[in-house]
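In: predicted coordinates and the sequence they were generated for:
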Amino acid sequence: MSRDHISEPRVDCTVDTEGRIDFAVTAPPSEEPRLLLRLRPRKGQPETTVRQLELRPGSDGRLGAVLEASPVLEDGRWDLYLVAGPEAERQRLRHGYRDLRALVDGDTRDRTSPVAVRVPYATTDGFLAVRAWLRTAHAEAGRIEVSDHSTRVTARLHGASLAAGAAVVVRPRGGSRAERTVDLRAEADGQGFAFEVGHTEMTGESGMWDVFVRPTADGALARVGRLLDDVAGRKEVCVYPAVTVGAATVRPYYTVDNDLAFEVGG
C-alpha cells in the first residue's frame, strides 16, 4: 500500500442483525464533518440519490456516524465519502475493518416485506461501499446440487408465502424465448421449498436464464438468489461446474447481483 493510501481518510464499520451500520472514520479534525453515501448511478446517468449523516467525535479520537435500519436504502451500490466541512469537497473513504459477523447466519431469520439487505464491502480499488438490496419478496437459495442430469436447489421465501399454484420460473434473459415452468415442493410452513431443473430441458437455446419463484398461481415473481449473509459479491466465490448435455453445456451460477441463473452454451 502506498503512503498516499495511508494518509487518506479511512472508515471501519460494524453491522448488526437489523441492518444498522456503525461507521468510525479516521480523519483530521474539521468543522461540521459529514458522512455522505451516494447511490452509484448507472453508466452515463447523472447522480440522483445521496444520504448524509452527521459525524461526531468519539472517545477513541475517530469520527462516528450511524446509518439506522430505517429508512431503507434504495437497491444498488452506495459509495462512501467524507465531507470535512460546509465548503469542503467530498473525499472517497478507504475501507478499514469490517465487522460483518452479525450477517453470517442471516439466512436463518425470516424477513417481512419489503426485504431490505445491506452488506458493506471493499471495492476493487480499495474503497468502502455498501451493496443494498430492496425487494418486495425474495427467495434465498440454500444448497445447490449439480448432477449429470439436473440441478437441485433448496430455498426459502421471504416477504411472501407459498400457496396453491406456486411454481419456479426459469426465464430467458432478454425475453426472446419461451420461459420454463418448474414444479416445486413446498414445506408445510409455506416458506421453504425445493425444485429441480432438468438439464436436457435447458438445451437447444443458448443464453442466460434467470430463476424466479411465483408464490401463487397469479402472484408476482420473486427472484431466487443468495443475499442474506456477509458476501456482497458471490459470482467468483460460489462457482458450480458446467455439465455437458449432448453438444451443449449447462451451468448454474450467481450473477453480479447474487441472483441465481443458468448459463447454457453450445
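Out: Done, it's in. On a predicted model such as this, the values are computed, not experimentally measured, just so you know.
In: from here on, contacts and neighbour counts on C-alpha atoms
Out: Will do.
In: can you pull out the strands in the stretch 51-200 of the chain?
Out: Applying DSSP state E, counting those that start in this stretch to the stretch 51-200 of the chain gives strands spanning 56-57, 63-67, 76-83, 90-92, 94-99, 115-122, 128-135, 138-146, 150-158, 167-172, 180-182, 184-186, 192-198.
In: show me the contact partners of the third one.
Out: Applying C-alpha atoms under 8 Å, 6 or more residues apart in numbering, the external contacts of strand 76-83 come out as 9, 33-40, 89-93, 127-133.
In: buried subset of those, written for PyMOL?
Out: To isolate the buried ones among those in PyMOL, judged by 16 or more other C-alpha atoms under 10 Å, type:
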select buried, resi 9+33+34+35+36+37+38+39+40+92+93+127+128+129+130+131+132+133
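In: residue nearest the centroid of the chain?
Out: Nearest to the mean C-alpha position of the chain, counting by C-alpha atoms, centre = their mean, stands Leu227 at 4.7 Å.
In: which residues does Pro241 contact?
Out: For Pro241, the contact set (C-alpha under 8 Å, 6+ apart) comprises Val146, Arg251, Pro252.
In: around the second one, how many other residues sit close by?
Out: Arg251 has 19 neighbouring residues, counting by other C-alpha atoms under 10 Å.
In: check which helix or strand it maps to.
Out: strand 248-254 (DSSP states H and E).
In: tell me which helix or strand comes right after that strand.
Out: Next element after strand 248-254 (DSSP H and E): strand 260-265.
In: ok, second structure coming up, stack it against the first:
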Amino acid sequence: MSDSDSGSGVGSGGGSVNGPVEKPRADVAVDEEGRFVVRVRLPLPASAHPRLLFQPRPAKGQPKDRAEETGRVVALEPAGQDQWRAVLEAAPALTEGRWDAYVLGMPGEERTPLLPGLRDLRALVSGAGDGRATPLAVRIPYATKDGRLAVRAWLRTTHAEAGRIVFAGHSMTVRARLFGARLGEGAAALLHRRGRDTVVRQLALRAEGGQDFSFTADYQDLLAERGQPGDGAAPAVWDVYVLPAAGASRIRVARLLDDVADRKTVFVYPAATLGGVTVRPYYTVDNDLAVDVALTPAG
C-alpha cells in the first residue's frame, strides 16, 4: 500500500520531473520476532553514512529535545543502487507513544522526514497468541495524517487484549485475554466513569479457559438511577478495565495485537438508544476500550 502527498511534487516512482527533489520513502516489513526491516531509496554515494532516526513525539506543551539524545538511531547500510537498508531490533523496546521517522546525513539537511512506502505487516496479524512475552511491547508502523512515516508503540507490563464484541439488545459481551497477570479469586470487569466524582460498575467475569475471559455489560447499568442524579448520568464516558483478582491492580482493556495503529475511526460499533440516551462502545486514541453515553439528539 502506498500513500500520496499533496503539494510536494512527489510522484509514486523514482523521482519527480522538473520538480523538487523527492524526499526519501521507506518500505517497512515487520518480521515474526518484531524486528523492523526498513529499505530506503537514497541517491547517495556508497561512501556516505546515512542513519535512520526514530524520534519520540513530545507530549503537547513539552519542549522538543535533540534527536540524538532522545531518539533511536540505526545505521543505514548500502543495499544496491541508491538503496539502503536498516534493521530496528525488537529490543530494547520503544517507550509507549508515537515515534516519527527521519533520515540523518542527507546533504544540507539536519534531518529529513521519511515518507511511507510499502508496509508489510502480515506478521502482526496473528491475534492474541499465547506466546507473547511480557512486558508486552507492540510497535506498528503507519502513515500520519500529513503523509509521513511514524511508529505507534505500546509497552505494558500487564494487558487485557480485547477480542470479539457481541451485541444483543441493550448489552455487549466482550471476550478478552490477559497478559502479565493471572485470573484469581475475586476477578471482575470494571467500568470507571471519567471525572472527579468517579463512579465504578463491577461486572461478573467468566473464565473461558487459560487466560481467556468474558463479561457482559448491560447499558442500563450506565444510566442515571432514580434518587442518584450524579451516579452515571449522561453524558459520560466509561473506561473498561479488568481486575484479575481481589486486591490486584486494575488492567486496561485494549486492542493492540494486530496491524491497526489507530482504531478509533476504523472500528465503529453500533449504538443503542435507551429513553433519550445513546450508548456506544468505541476505541480511544490509545486503542483502549471505552463506552460513550450521550444524550440522543432531538429529531
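Out: Good, I have the coordinates. Since this is a predicted model, take the numbers as computed values, not measurements.
In: quick one: the helices in the stretch 1-150 of the second structure?
Out: Assigned helices in the stretch 1-150 of the second structure, in chain order: 67-70 (criterion: DSSP state H, counting those that start in this stretch).
In: show me what Thr87 of the second structure aligns to in the first structure.
Out: Not quite, residue 87 of the second structure is Val, not Thr. Correspondence of Val87 of the second structure to the first structure, assessed by TM-score structural alignment: Val66.
In: hmm, Gln52 and its match touching each other?
Out: No. Counting by C-alpha atoms under 8 Å, Val66 of the first structure stays clear of Gln52, with 10.4 Å between them.
In: the residue lying farthest from the centre of the first structure and Arg51 of the first structure, how far apart?
Out: When distances are taken from the C-alpha mean of the first structure, Glu31 lies farthest, 35.1 Å away, according to C-alpha atoms, centre = their mean. For Glu31 of the first structure, the distance to Arg51 of the first structure (C-alpha to C-alpha, to the nearest Å) stands at 19 Å.
In: how far out from the middle of the chain is stretch 234-243 of the first structure?
Out: 16 Å (C-alpha atoms, centre = their mean, to the nearest Å).
In: endpoints of that stretch, how far apart?
Out: End-to-end for stretch 234-243 of the first structure, by C-alpha to C-alpha: 20 Å.
In: what span of the second structure lines up against that stretch?
Out: Here stretch 234-243 of the first structure aligns to the second structure at residues 263-272, judged by TM-score structural alignment.
In: give the buried residues for the matching stretch.
Out: Buried-residue list, stretch 263-272 of the second structure, by 16+ other C-alpha under 10 Å: Arg263, Lys264, Ala271, Ala272.
In: and if you look at stretch 33-46 of the second structure?
Out: Gly34, Arg35, Phe36, Val37, Val38, Arg39, Val40, Arg41, Leu42, Leu44.
In: just stretch 142-151 of the first structure next, same as before
Out: Val146, His149, Ser150, Thr151.
In: which residues touch the third one?
Out: Put plainly, it is Ser150 of the first structure. Glu196, Val197, Gly198, His199 are the contacts of Ser150 of the first structure under C-alpha under 8 Å, 6+ apart.
In: give me the aligned partner of the first one over in the second structure.
Out: Taking TM-score structural alignment, the alignment pairs Glu196 of the first structure with Thr216 from the second structure.
In: pretty sure its match contacts Gly169?
Out: No. At 11.8 Å, Thr216 of the second structure does not count as touching Gly169 under the criterion of C-alpha under 8 Å.
In: returning to what we had before: dump the contacts of Pro241 of the first structure to a markdown table, plus distance to Glu187 of the first structure.
Out: Formatted as a markdown table, the contacts of Pro241 of the first structure follow (distance: C-alpha to C-alpha, whole Å):
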| residue | distance to Glu187 of the first structure |
| --- | --- |
| Val146 | 22 |
| Arg251 | 27 |
| Pro252 | 23 |
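In: which one of those residues is nearest Arg214 of the first structure?
Out: Pro252 (19.5 Å; C-alpha to C-alpha).
In: for Asp79 of the first structure, which non-adjacent residue is spatially closest?
Out: Once flanking residues are discounted, Asp79 of the first structure sits nearest to Ala129: 4.5 Å by C-alpha to C-alpha, 6 or more residues apart in numbering.
In: contacts only, for the aligned partner of the one you found in the second structure.
Out: Aligned counterpart of Ala129 of the first structure in the second structure: Ala150 (TM-score structural alignment). Residues near Ala150 of the second structure by C-alpha under 8 Å, 6+ apart: Arg98, Trp99, Asp100, Ala101, Pro141, Tyr142, Ala143, Thr144.
In: quick check on those residues: which are buried?
Out: Arg98, Trp99, Asp100, Ala101, Pro141, Tyr142, Ala143.
In: need those in TSV with distance to Ala67 of the second structure, can you?
Out: Below are these laid out as TSV (distance: C-alpha to C-alpha, whole Å):
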residue	distance to Ala67 of the second structure
Arg98	14
Trp99	11
Asp100	10
Ala101	11
Pro141	19
Tyr142	20
Ala143	20
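In: quick one: secondary structure of Pro241 of the first structure?
Out: Three-state assignment for Pro241 of the first structure (DSSP: H, G, I helix; E, B strand; the rest coil): coil.
In: what's the distance between it and Pro71 of the first structure?
Out: Note on Pro241 of the first structure: its distance to Pro71 of the first structure, by C-alpha to C-alpha, is 40 Å.
In: what do you get for Arg143 of the first structure?
Out: Arg143 of the first structure sits 32 Å away from Pro71 of the first structure, going by C-alpha to C-alpha.
In: what's the closest non-adjacent residue to Glu96 of the second structure?
Out: What sits nearest to Glu96 of the second structure in space, not counting adjacent residues and going by C-alpha to C-alpha, 6+ apart, is Trp154, at 4.3 Å.
In: got the contact list for the one you found?
Out: So Trp154 of the second structure contacts Leu94, Thr95, Glu96, Gly97, Leu136, Ala137, Val138, Arg139, Leu256 (C-alpha under 8 Å, 6+ apart).
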